[in-house]
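Student: task: produce atomic coordinates for the following.
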Amino acid sequence: MTREQKVAKKELARRVRETTAGRFFGFVLESIEPGSAVMKLRVRPHHLQVYEVVHGGVIAALADTAGGLATYMSTPRGTRVATVEMKINFLEAVEKGTVRATAHVLRRGRNLAVVDCDVRDAKRLVAKALMTFAIGSGQRLPEQTRENKSRSAAHAGKKNAAIEKIDKSRL
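Tutor: The predicted structure follows:
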C-alpha cells in the first residue's frame, strides 16, 4: 500500500466513524486495499426487525458501504463514487454476533465500477450483493473547512442525541 493509500485509509475510517449512518449502524472499517474493502458490524438491538433478526436494509447498507469504499480506493483520491444499482440476495437470517461485508471491484471503467460483496457471520454466507457505482469525473469530496467541521459537529451532536435516545428506548 502506498503512502497516499495509507492516508486515504485513515481518512476513510474517520469518515465512516463520523457519518450519521456510520455512527447509527456502528459500521467499522476493518481493512481496505485498492479495489477491496471489509466492513464489520456488531449486531445491536436497534438493527433488528419485528422477527428479531437483522433488518435486510442494515445488511444492504453494510454491503453498499463496503462496495463504495472498495470503488473509492480504486480511483484517484478524492473522486466521488455513488451507487447507481444494487441487487442483494439475503441467504440466512442473522440474530446476533458480528457480520462482515467483503467487497471486491470486479471491473472498473472510466465511468462505472461493478462490485461483488459477500456478507458473512461467523460461519455462514448470509447475503450476496452485486452493485454498480458511478465514478465522478474529476469531482472531489468536499474539503473539511473550519466552517464545514463546525456545521458537521453541530449536526452530529443533534444526531448523536437522537441515536442515544433510540438505543436507550430499545434496551
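
Student: hey, let's count contacts and neighbours off CA atoms from now on
Tutor: Noted.

Student: may I ask you to name the longest helix in the protein?
Tutor: Taking DSSP state H as the criterion, the chain has its longest helix at helix 146-170.

Student: who touches that one?
Tutor: Residues outside helix 146-170 that contact it (CA atoms under 8 Å, 6 or more residues apart in numbering) are 18-20, 23-24, 45-46.

Student: would you do the same for the sequence below? I want to compare the two.
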Amino acid sequence: MELKLTGADLTTYLAEVFPQIDGQFVIESLDPGGVRMRMRVQEQHLRPGGTVSGPSMFGLADVTVYALVLGHLGREALAVTTNASFDFMRKPEGGRDLIAEGRLLKLGRSLAVGDVLIYSEGGAAPVARSTMTYSIPPKR
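Tutor: Predicted coordinates:
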C-alpha cells in the first residue's frame, strides 16, 4: 500500500480539521506498514491515582488508526470509527507519555481495520491493545 500523505502533511491536516487536539499527539513515524504516535500526557489525561484515564488511551488509539487511514487515503475528514475493541492490560506509568504503534490490517473500498498497541514511554509491555474499524465514505 502506498501512502498519500507524509507524517508532516498529516500533522498539518489534523491541526486543520481537529484544532482541539493540536499539540496533544505527535506522529513520530508513518510508513505503509504502520504509524508510531505519541500522546503528550498532561494533567487533563490523568485520573485519580495518577494513572492515564481510559478515555485518553481510547483517544490515542482512535487518532492512531485515523492517521493510518488518512495516510493511505489522503485528506478524507469524513472517515469515521464504526467499531472499536479495547483491552486494558496494565496500569500505565504515571507521568510518562504514551506511545501507540499502529498497523493497518485491511484497507478496502468501504472499510479499514487497524490494530494498535499502546505502551508507557520506555516500557517493554503494552498497557492496552485496540482494534478499530473505520468507514470510508464512498467516492462522489
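
Student: returning to what we had before: and the contacts of helix 146-170 of structure 1, which are buried?
Tutor: By neighbour count, with 16 or more other CA atoms under 10 Å, the contacts of helix 146-170 of structure 1 hold 20, 23-24, 45-46 as buried.

Student: distance check, residue 57 of structure 2 against residue 35 of structure 2.
Tutor: From residue 57 of structure 2 across to residue 35 of structure 2, the span is 16 Å (CA to CA, to the nearest Å).

Student: between the two, who's got more neighbours?
Tutor: The neighbour count for residue 57 of structure 2 versus residue 35, taken as other CA atoms under 10 Å, is higher for residue 57 (26 against 22).

Student: kindly state which residue of structure 1 is aligned to the more buried one.
Tutor: In structure 1, the residue matched to residue 57 of structure 2 (TM-score structural alignment) is residue 59.

Student: helix or strand for that match, just tell me which one.
Tutor: helix 56-72 (DSSP states H and E).

Student: what does that helix rub up against?
Tutor: 12, 25, 27, 32-41, 47, 78-83, 86, 88, 90, 101-105, 113, 115-119, 127, 129, 131, 133.

Student: pretty sure residue 52 of structure 2 contacts residue 43?
Tutor: No - with contact defined as CA atoms under 8 Å, residue 52 of structure 2 does not reach residue 43; the gap is 9.0 Å.

Student: for structure 2, which segments are assigned as helices?
Tutor: 7-17, 54-73.

Student: nearest to residue 108 of structure 2, of those?
Tutor: The closest approach between residue 108 of structure 2 and any of the helices of structure 2, judged by CA to CA, belongs to helix 54-73 at 10.4 Å.

Student: mind listing what's buried in the closest one?
Tutor: Buried residues in helix 54-73 of structure 2 (16+ other CA under 10 Å): 56-58, 60-73.
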